[in-house]
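Chemist: sequence first, then the predicted structure, then my questions.
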Amino acid sequence: MKERIKETDQGIQGELDVQYFDRMQRHLRDKGLIATDEIVRSGIAGGLALELGPGPGYLGLEWLRKTDGSRLRAVEISRNMIVVAQKNAREYGLASRVEYTLGRVEEIPFGDEVFDAVFSNGSLHEWSEPQRAFHEIYRVLKPGGRWYVSDLKRDMNRVVVWFMKISVRPVEMRPGLQTSIDAAYTRRELEGILAGTPLKSGQVSENPFGLSIRGTK
């Protein structure tokens, strides 16, 4: 197992890179390969939710589309990504139910016990201080609120990595996939991070592609 190599804690900032990432995420959405259904199955099926690291917004927008009476706030570190997410929200016809805010997961810009749920997919490996971010998730959740975080894992089987790379569209995103895998955590590392937070009782699950954690405050 090679050592973890930090990718970035600034998100995807350049306009061209944001466009490539938007195209990749749209392709995954069209293939049914984003984690919306898993989030709903975890019990996050309505109310006011917070998404961390929404990127171009497809995960949260699909969640809004599949849930009734739900509303979404999202914290994103890239201003250019927020512009794209807002455009996508308008295309979905959901702009009135979602709000994107510039910020960091280590300092979530909302008050205590505001949200019924918090979820994130694919951004954990970019969090500069993951323990602090998990403390923040706990802080903004209402008592009884649910949370779900998923990401890639670094100890992925090489055949799985190869399959993912040849499936990535556009091809310009393939190098970024490898750097994201190199920056991801193993299950043991993630359990160690959680152990120092109020969310230490979260249930960690593993599949061939990555890790997920879910729990209730």
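Modeler: Happy to help now that I have it. Being a predicted model, the structure only gives us computed values, none of them experimental. Numbers count the residues shown, from 1 in each chain.
Chemist: CA atoms for contacts and neighbours, from now on please.
Modeler: OK.
Chemist: so who does Trp147 touch?
Modeler: Shown in contact with Trp147 (C-alpha atoms under 8 Å, 6 or more residues apart in numbering): Ile44, Ala117, Val118, Phe119, Ile137, Ile213, Arg214, Gly215, Thr216, Lys217.
Chemist: check Asp22 too.
Modeler: Gly55, Pro56, Val84.
Chemist: so it, which of the three states?
Modeler: helix (DSSP: H, G, I helix; E, B strand; the rest coil).
Chemist: give me the buried positions along the longest strand seen in the chain.
Modeler: The longest strand of the chain (DSSP state E) is strand 141-152. Buried residues in strand 141-152, counted by 16 or more other C-alpha atoms under 10 Å: Leu141, Lys142, Gly145, Arg146, Trp147, Tyr148, Val149, Ser150, Asp151, Leu152.
Chemist: this is the other structure I want to compare:
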Amino acid sequence: MQRVLEPEVMDTAEEADEYDAMDHTEPNRGFVARLVELGAGGSMLDVGCGPGHVAVMVCDEIAEGSVLGVDLAQTMLTHAERHRSKSPHAERLSFRLADAKGLPFADGEFDTVYSNTILHHIPDPRPFLSELRRVLKPGGVLLVRDLFRPDDIERADELVALHAAGANPNQQALFHASLCAAFTPNELRALADESGLADAEIVVDTDRHMSLQLRRGA
């Protein structure tokens, strides 16, 4: 199946509200567990933080460290600030507007850099991946997780029926579009190699998720 692009920024109030309301608890828990396994901590950058669900969960699970979340959609950041204000770890959380393809941070500024399911929103993710490498300290933890594209539309339909059966039609359509916009593991390997991340590992995590990762000290 050929890749079908979807909008890079979900910045309408309706899109942000719909995404914030979707239940991503199970995959988010798996994502945070992988961060812990990789040795994440210290100064952590959440790139494409969306409504802040993962950033809040990271602070719940990793006591030593702080999270700065960035996103290109102000409507998403409005939700993130609301979730931050309710978190017992609010002082270790912050959010700001920034473009993942041109991060406003110094080289090697963060101990941990992670991104959850924004890769498929970017038409050419090589600048994005290069930026993640640039702002990561040598020996730091990197985790980029995203959906991977099914072989055909029938498999995409199956995954929506399996994992979004309880979602409303708009949410199911968002999930389906994201599957169709995603890369394959082989495509991600090639993109990583071209973006200064040849040393990063590719892992197929679930029937729909893959990760690009670097362990602490790697």
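Modeler: Okay, I see it. Note that the coordinates shown come from a computational prediction; the quantities given were computed from them, not determined experimentally.
Chemist: so where do the strands sit in structure 2?
Modeler: 42-47, 65-71, 93-97, 110-116, 136-147, 201-204, 209-214.
Chemist: look up the average distance of the longest one to its aligned counterpart in structure 1.
Modeler: So that's strand 136-147 of structure 2. For strand 136-147 of structure 2, the mean deviation from structure 1 after alignment is 0.7 Å (mean C-alpha distance after the TM-score superposition for structure 1).
Chemist: residues in contact with the spatially most central residue of structure 1?
Modeler: Centroid check for structure 1 by C-alpha atoms, centre = their mean gives Asn121 as the closest residue, at 2.4 Å. Asn121 of structure 1 makes contacts with Ala35, Leu52, Gly53, Pro54, Leu59, Val149, Ser150, Asp151, as judged by C-alpha under 8 Å, 6+ apart.
Chemist: for Gly103 of structure 1, same thing?
Modeler: Val75, Glu76, Ile77, Pro109.
Chemist: which residue in structure 2 aligns with the last one?
Modeler: Alignment note: Pro109 of structure 1 maps to Pro104 in structure 2; criterion TM-score structural alignment.
Chemist: skip the chain neighbours and tell me the closest residue to that match.
Modeler: Once flanking residues are discounted, Pro104 of structure 2 sits nearest to Ala98: 7.2 Å by C-alpha to C-alpha, 6 or more residues apart in numbering.
Chemist: repeat that for Phe175 of structure 2.
Modeler: Val160 (6.8 Å).
Chemist: ditto for Tyr100 of structure 1
Modeler: Nearest non-adjacent residue to Tyr100 of structure 1 (C-alpha to C-alpha, 6+ apart): Ala74, at 4.8 Å.
Chemist: contact partners for that neighbour?
Modeler: Leu50, Glu51, Leu52, Gly53, Pro54, Val98, Glu99, Tyr100, Thr101.
Chemist: same thing with Pro123 of structure 2?
Modeler: Applying C-alpha under 8 Å, 6+ apart, we find Pro123 of structure 2 in contact with Leu5, Glu8.
Chemist: for it, give its distance to Phe183 of structure 2.
Modeler: In this view, Pro123 of structure 2 and Phe183 of structure 2 are 10 Å apart by C-alpha to C-alpha, to the nearest Å.
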